[in-house]
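Colleague: just coords:
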């Protein structure tokens, strides 16, 4: 079913890769409820809804697309939901906002069933794809450094070196060193074993504790929040949430598509300029986004942390199925998951190392052709500086056709690139992001 031999992998490697991906992204089951709680959504509701959405999307990805890519509610989109949609509209409560997410998800499914999104993958210029991969790598490495205090805010220069004497900083450096040594000796699952070593040190030094116990029963205190498309559409029309639906739709399409391309390229699963089984893969996040809105969470996205599992050897959907199974287990281990994911030093080394591996795509960019290189450079630069994959992709899509037109090569640009350059320009200038 998963074609393990064809993809030169085995069950052990795939399971370890799934565990690695899960550990690098499981923070979302804690962070997402915290953010959406600011919009008034009950913590337990979002905790369970986050897991349901992750299971649905990731299982679909593994079983029908056979890719080692995990799906879960996206960071950034949850903040937009809580602070821009609900927070700045006095007459918009979270139920109405979920209606907008639900409608965006339905439109998303329809687009995924058409050749549109597959054509979009083909239409994206090769150097932009390479820039997306490298930009994501730099972004997740920056996240790993920032979350652990190795890089910190500076009032003048924005960022600076943090205090390396802080426990989280030296624990991260320890985990980084152990993992790199294991990788140097080509130990399979080095990223996962590095996390285990870091977790043990954290536990015995008192940085990791389980004060809330280990097990708790999951629940949905408000049941299904949105289920009727007609009523949801009525909410969107009544409150004029067209721009909100458009923003969710546009950002999710490109955030997910860009991440899928980046991870697939890293795993060597792209066939030239195309992504096999693209429709099945793209359906996974659109279905998960719709289901997630019904239960009470913000839109889903393909997770850049999937690249950690790919670096650990994941090549097939068995990796994704493993991730989905672990999300199911995590529903019953809320306190344990909260404790581990609350200590970023355990997963940060994996993010930093994977970031360095993904930066390797820079070497294939045509740096001697300015009209190809500069848009890719802008993507790589803007993703970590704006803390947004979608913003980086938007800037790349806007600058690429402009550079081509300036050089008189406008015929080389696919019409879809021109279309989305206009849409992205409108979104960046006139819509919240």
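Modeller: Now that the structure is in, tell me what you want to look at. Note that the structure is predicted; figures quoted are calculated from it, not measured. Residues are numbered from 1 along each chain as shown.
Colleague: okay, CA-based contacts and neighbour counts for the rest of this
Modeller: Fine.
Colleague: quick one, what contacts the residue nearest to the spatial centre of the chain?
Modeller: With distances taken as Cα atoms, centre = their mean, residue 303 lies nearest the centre of the chain, 2.8 Å away. Under the criterion of Cα atoms under 8 Å, 6 or more residues apart in numbering, the neighbours of residue 303 are 25, 69, 70, 71, 72, 74, 256, 259.
Colleague: Let me know the closest of those to residue 2.
Modeller: Nearest to residue 2 among those is residue 69, at 13.6 Å by Cα to Cα.
Colleague: Burial check on the residue nearest to the closest one when sequence neighbours are not counted, number of neighbours?
Modeller: Sequence neighbours aside, residue 306 is the residue nearest to residue 69 in space, at 5.3 Å (criterion: Cα to Cα, 6 or more residues apart in numbering). Counted by other Cα atoms under 10 Å, the residues lying close to residue 306 total 32.
Colleague: put this beside the first:
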């Protein structure tokens, strides 16, 4: 029954592969249930409330993606959006309830946009060079993230970034885990990414780097905010630009990830993606429900590319991820220990970054009006640590290049509209 529902044979996959892919994706993104509460608690939201809200949003979004869109893409509260949330609360002296109201309204607007054809048209309107650039840009972004997490590179005042201390225990463990996983990949061992993480975790435990203060604990009770009060706070404080910023960044973060991972997994057919509505509704439902329980907007997760690289091809991968998030409610001490040792997941992000470079071969590099916008995306995403900013730069430069070369008719009208919107947003409402 499960095999027929997800059409495993049609996609050349098995239940074992999908389950392994689900575990791989989950382990690369589970840090969010610890990191998100840590960030949002600085805005005044109780840690336990955000912990439960994060899991609820992830389960709702990822199950919607898995059961209805049937893609191996996970959804959870987004990094960057949570930091922006905290900044808004701190800089404008607002209550966190009012800012949760902006997230709730943004979620409702995104639901409406997803029910129309706008997001579907947007995905299909993105020209091929930008799609390939987005995929590669995300690849470099997550590889760079992996390098930073592992301590292989570190900040430097003079050169911005430099080589880290490779003799640091966590860094050395990450390098060892990376080499082992590379060997497993080269030998084409089934479940190489997952096995690499397990082996690194075991090594970390015996080296004293992975310490458990327990494994099981009862989850705190979820807490619903007062929606009416939160939404009225949006209007009384005139927080319309914050709502707009959340809508724009959530949509384009998710769209970028959806396009990038779909290109990687071969789900895009002639630039089109099937079952677009349920796929785009996933982050909308997660954002709205997440806000009601106490967390910032949700989006499709770039770490899903790790599950795709591990062989995940259907929604069964996402269902496994959602189930693991549910179980994580009861395993918070063990999850926290694993999430606090970046050496376990950093090697996977670095390797997956390599997989996502494949689309670069399809860019017509001799056509400068195609090449430069793609290059701009690839350059900007890792340097700004923002998928949305990379997409914005691509959307702005692509139509400019086409207009000045007399090829303006090749550009979909929607691209011109969003180029103007992104230009205004980057000048007047930048998200740092």
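Modeller: Yes, it's here. All values derive from a computational prediction rather than experimental measurement.
Colleague: re earlier: quick one: what's aligned to the residue nearest to the centre of the first structure in the second structure?
Modeller: By TM-score structural alignment, residue 303 of the first structure lines up with residue 301 in the second structure.
Colleague: corresponding residue for residue 327 of the first structure in the second structure?
Modeller: Using TM-score structural alignment, residue 327 of the first structure pairs with residue 325 in the second structure.
Colleague: cool, residue 137 of the first structure as well?
Modeller: Per TM-score structural alignment, residue 137 of the first structure is aligned with residue 139.
Colleague: superposed on the first structure, where does the helix or strand harbouring its match end up, distance-wise?
Modeller: Element membership for residue 139 of the second structure (DSSP states H and E) is helix 128-150. Following superposition, helix 128-150 of the second structure is found to deviate from the first structure by 0.3 Å on average (mean Cα distance after the TM-score superposition for the first structure).
Colleague: Can you name the next helix or strand after that helix?
Modeller: strand 153-156.
Colleague: okay, that next one sits on what stretch of the first structure?
Modeller: Counting by TM-score structural alignment, strand 153-156 of the second structure corresponds to residues 151-154.
Colleague: buried set for that stretch?
Modeller: residue 151 (16 or more other Cα atoms under 10 Å).
Colleague: contacts for it?
Modeller: 145, 146, 159, 160, 161, 162.
Colleague: now those in a markdown table, with neighbour count and distance to residue 394 of the first structure?
Modeller: Listed next are the contacts of stretch 151-154 of the first structure as a markdown table, based on neighbours: other Cα atoms under 10 Å; distance: Cα to Cα, whole Å:
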| residue | neighbour count | distance to residue 394 of the first structure |
| --- | --- | --- |
| 145 | 24 | 25 |
| 146 | 20 | 24 |
| 159 | 12 | 24 |
| 160 | 15 | 27 |
| 161 | 13 | 29 |
| 162 | 17 | 31 |
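Colleague: Distance to residue 331 of the first structure added to those, as a markdown table?
Modeller: Shown next, in a markdown table, are the contacts of stretch 151-154 of the first structure (distance: Cα to Cα, whole Å):
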| residue | distance to residue 331 of the first structure |
| --- | --- |
| 145 | 28 |
| 146 | 28 |
| 159 | 36 |
| 160 | 38 |
| 161 | 37 |
| 162 | 35 |
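Colleague: Looking at the residues you listed, which is nearest residue 192 of the first structure?
Modeller: Taking Cα to Cα as the measure, residue 192 of the first structure lies nearest residue 145 of the contacts of stretch 151-154 of the first structure, at 18.3 Å.
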